[in-house]
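Trainee: got a structure for you, letters missing:
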């Protein structure tokens, strides 16, 4: 029996990944490492599947809460491991981010090295391990002495360092851009990242709409279905072993144009004036303003990142299998329509403090 082990379930991308794996019948069995607090939710999602085993596990604990019996099963059957469990909050405190993103990854690394049938270890990083760097960022680059905008970036960088040091493990590192909903349905689990734009525009819809700043930076958004297809392809491609890949938009829009497309779709009108990004950032330093607009201050930084991400390595492999990243203008109507239909859904809101 060939089995796949996934962490981070029932999180958004992990859930989508498992669904795609099952649709394609890629493995005989699926082992899901689930935090004890998420176990009941996970049980409900997989109750109709007979080829799924849930392992109550905390990756911040050295033994992962796995019994000897569990470990023997993994050693006998697991061929692929997908490590998605992480704290993705841009405002996450350092201690929590380190425990999950760094120490948790070290524990999964230790587990991976005990699996004799392992064919691939897929680690989900982020394109933003580039931190405060500017200019062109290459896939084969990681440590260039960069600083970071937040603890999320810093700890994902530290985690990726640890994975890329596994010289005896066939790993593949996935570095997505900012993930948005499905390009065909618009569906997403949480309204974060670029959805903060929509939250803001909702609040000011009756006023003259401003642009925020004059930056010429690019905003790199990618739909979740592209991430899933690309990840599963790279997980099986022999030439993807011991390499990192940017799953980013090869033709991103400038932040200003990205904002304009959303504004047209959401409000049916265009911005008419420009607000200083500095003023906006200062305003968001106050909790009352953040809560009013439902926008995290840290999210602003990603609209002014003067970086471009080279994805030539990923593209060279993915194009062989007919996988390409959709153009944002083609799926923006789906993304915005889904938001409009679900914007009052409290389960999709991000808590802003």
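Mentor: That came through fine. Since this is a predicted model, take the numbers as computed values, not measurements.
Trainee: drop to CA atoms for contacts and neighbour counts, all remaining ones
Mentor: Will do.
Trainee: OK, contacts around the closest residue to residue 335 other than its chain neighbours?
Mentor: Using C-alpha to C-alpha, 6 or more residues apart in numbering and skipping residues adjacent in sequence, the residue nearest residue 335 is residue 186, 4.2 Å away. Applying C-alpha atoms under 8 Å, 6 or more residues apart in numbering, we find residue 186 in contact with 331, 334-339.
Trainee: Take those and keep only those in helices.
Mentor: 331, 334-339 (DSSP state H).
Trainee: Name the residues of the strand or helix carrying residue 109 that come out as buried.
Mentor: Taking DSSP states H and E as the criterion, residue 109 maps to helix 104-112. For helix 104-112, the buried set under the neighbour-count rule, 16 or more other C-alpha atoms under 10 Å, comprises 104-109, 111-112.
Trainee: Mind giving me the packing neighbours of the helix or strand just after it?
Mentor: Tracing the chain past helix 104-112, the next element assigned as helix or strand by DSSP H and E is strand 120-124. Packed against strand 120-124, as judged by 3 or more C-alpha pairs under 8 Å, 6 or more residues apart in numbering; DSSP states H and E, are the following elements: strand 78-83, strand 171-176, helix 224-236.
Trainee: A further structure is provided below for comparison with the first:
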């Protein structure tokens, strides 16, 4: 098999090429402008997993040129050798104008057909969209196309017209794929642009940051929408393209169960920790009454008609537009059509390819957006002023808080200097930053090895023009009670080695450079546990408290040289470090992006400490009512058990005996204990119980 793909560097195209490389044999030729070859080479390394394979071959051309601008000699050489021609290059943007849509979607399709004909390709695969159905009201199945449906925008019109060109003008076999609204990868959340529901994410973030999550908000029924993750779309296309005897068919790559817009928004509100919307009147109650009205007078029709008018656009641009939500998007939040996908589902039967439920991956999508696509940091003038051109050394930069902090620093124009043990992950983060036009350095180092830290300091001091900020983020957490630690003194040694000795060795090693500069700011990621003293964290809290105390003493010695410190008493953060403690899955936690925002704040404002309300409350309680505080902590010690990992590593004398079955009374007790755990976690949010 041999393949030709247009739009391979686009969102869906990248995933499709990855599927072809991983699951099919033969070369994959990808169209690319000459100016984009360096970027494509980076993607080829990702597609081939750095193997140096030559299976993905760039073909220089241009979507805006006849025959896609491909060299006629190349076409003649490969004529009759391309089995599948996938045409994905197009504009997928509701806000694009008529001219852009026509040039990319309509004329681009005609040029792609011209090239496919010259190549005598086996089958032309057109990636269309459910937008081709326009404002058709009712059930729209895969056999339907030209139903006299209204086409309310340039995007809808050109999707319809490009599909019509394929149906009527193609001289070779064809298949059409109509995805619904495509969102990020359901496994990783990967997305490359703001589109569809992502336009509403900044508003959800603002709600999360300014309103309590328990506050109910009044919503309205805005009809139904339809979302599918890009990995489903790519897998389905790959499978459907290779089925025999399906030429001349269209396939709906949609969720078989349309989702109310309010439910979709609430899924992302829950993922973000923002308040949710409730609709006071259920649609089942109003369906009977509205069904008697002419379609044009029904609430959803009236809403769509009004928001698409020029006065409404002007109003929306001055309101929601300031939050990054284009007026054009508001008018198309729901579909009047219900997309029937029975034929597609039947064709996919037995393949294991199906649309996952949004609830199962909404948090993944939100997390990726918050960590990679949210541009709030880059747009803040004060942050850019403080970080632009500055070298920021970040330890533990291969994942979690450190990685997201690096991305935010780069977004603000800073230069992250990535430090962690894993070289491959550092290089991935560095490449990601550079692909987005940023600059970064990677310095692999085992921060539990003091000699390795000395070598790192020497390199940083000589290879960097300056060290403007140091973020001590790398750390080790151990959750184990004293009764299970009698034979594990090394837990305390290794925690202190990384969290305390490693951190101060790095600071001391860089001090000559900071003194020479007469400037520098050090941010220590400490813990809320230093203020609250939660049980089972004696090794971890002691190491963080030691770093706090050391920094407080040294700060008074170096402040006259322009060197300062910030200790962030970080609450519980959803990072790989807490992943082994499964009960934390139900606890309120900060996202890595929220934690990174605190780190950015520490660098911009340079306060002595950054604390949370819960942390300050714990510190006050220990100062003014220590006996009561320790009684509450002892209650927590009784309520929250040692983890299974802690018991397993404690040895047979300390671990609890296994039982064959859980009696009903015990199961009821465990259920009550879980309720107590969740209650305490919500009363004292962010504490490491």
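Mentor: Looks like it came in fine. Please read these numbers as outputs of a predicted model, since none were measured by experiment.
Trainee: and the helices and strands packed on strand 120-124 of structure 1 as JSON lines, adding mean neighbour count?
Mentor: What follows is those, written out as JSON lines (neighbours: other C-alpha atoms under 10 Å):
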{"stretch": "strand 78-83", "mean neighbour count": "24"}
{"stretch": "strand 171-176", "mean neighbour count": "25"}
{"stretch": "helix 224-236", "mean neighbour count": "21"}
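Trainee: so which of these gets nearest residue 282 of structure 1?
Mentor: strand 171-176 (28.9 Å; C-alpha to C-alpha).
Trainee: who touches the closest one?
Mentor: Where contact means C-alpha under 8 Å, 6+ apart, the residues beyond strand 171-176 of structure 1 that reach it are 120-128, 160, 163-164, 222, 227, 231, 234-235, 240-248.
Trainee: Reformat the helices and strands packed on strand 120-124 of structure 1 as CSV; add distance to residue 70 of structure 1.
Mentor: Output for these, formatted as CSV (distance: least, C-alpha to C-alpha, whole Å):
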stretch, distance to residue 70 of structure 1
strand 78-83, 11
strand 171-176, 22
helix 224-236, 24
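Trainee: so which of these comes closest to residue 287 of structure 1?
Mentor: strand 171-176 (29.5 Å).
Trainee: picking that back up, highest neighbour count among the ones in helices among the contacts of residue 186 of structure 1?
Mentor: Counting neighbours by other C-alpha atoms under 10 Å, residue 335 comes out on top of those with 25 neighbours.
Trainee: Tell me if I'm right that it and residue 189 touch.
Mentor: No. The pair formed by residue 335 of structure 1 and residue 189 falls short of the contact definition of C-alpha atoms under 8 Å, at 12.0 Å.
Trainee: what's the neighbour count on the corresponding residue of structure 2 for residue 325 of structure 1?
Mentor: Taking TM-score structural alignment as the alignment basis, one finds that residue 325 of structure 1 is matched in structure 2 by residue 355. The burial count assigned to residue 355 of structure 2 is 20, neighbours taken as other C-alpha under 10 Å.
Trainee: For residue 17 of structure 2, see how far away residue 355 of structure 2 is.
Mentor: In this structure, residue 355 of structure 2 and residue 17 of structure 2 are separated by 20 Å, where distance is defined by C-alpha to C-alpha, to the nearest Å.
Trainee: Surely residue 6 of structure 1 is within a strand?
Mentor: Yes. With DSSP: H, G, I helix; E, B strand; the rest coil as the criterion, residue 6 of structure 1 is part of a strand.
Trainee: In contact with it, which residues?
Mentor: Residue 6 of structure 1 is in contact with 14, 30-33, 81-84, counting by C-alpha under 8 Å, 6+ apart.
Trainee: And it, how far from residue 253 of structure 1?
Mentor: 33 Å.
Trainee: Alignment lookup: residue 173 of structure 1 to structure 2.
Mentor: The criterion is TM-score structural alignment: under it, residue 173 of structure 1 has residue 176 as its aligned partner in structure 2.
Trainee: Check residue 158 of structure 1 too.
Mentor: When structure 2 is aligned by TM-score structural alignment, the residue opposite residue 158 of structure 1 is residue 161.
Trainee: element containing its match?
Mentor: Using DSSP H and E, residue 161 of structure 2 sits within helix 154-169.
Trainee: again with residue 531 of structure 2
Mentor: Secondary structure here is read from DSSP H and E; on that basis residue 531 of structure 2 sits in helix 529-532.
Trainee: What span of structure 1 is that helix aligned with?
Mentor: The counterpart of helix 529-532 of structure 2 in structure 1, using TM-score structural alignment, is absent.
Trainee: Just list what that helix packs against, helices and strands only.
Mentor: Counting contacts by 3+ C-alpha pairs under 8 Å, 6+ apart, the secondary-structure elements packed against helix 529-532 of structure 2 are helix 538-558, strand 563-570, helix 613-624.
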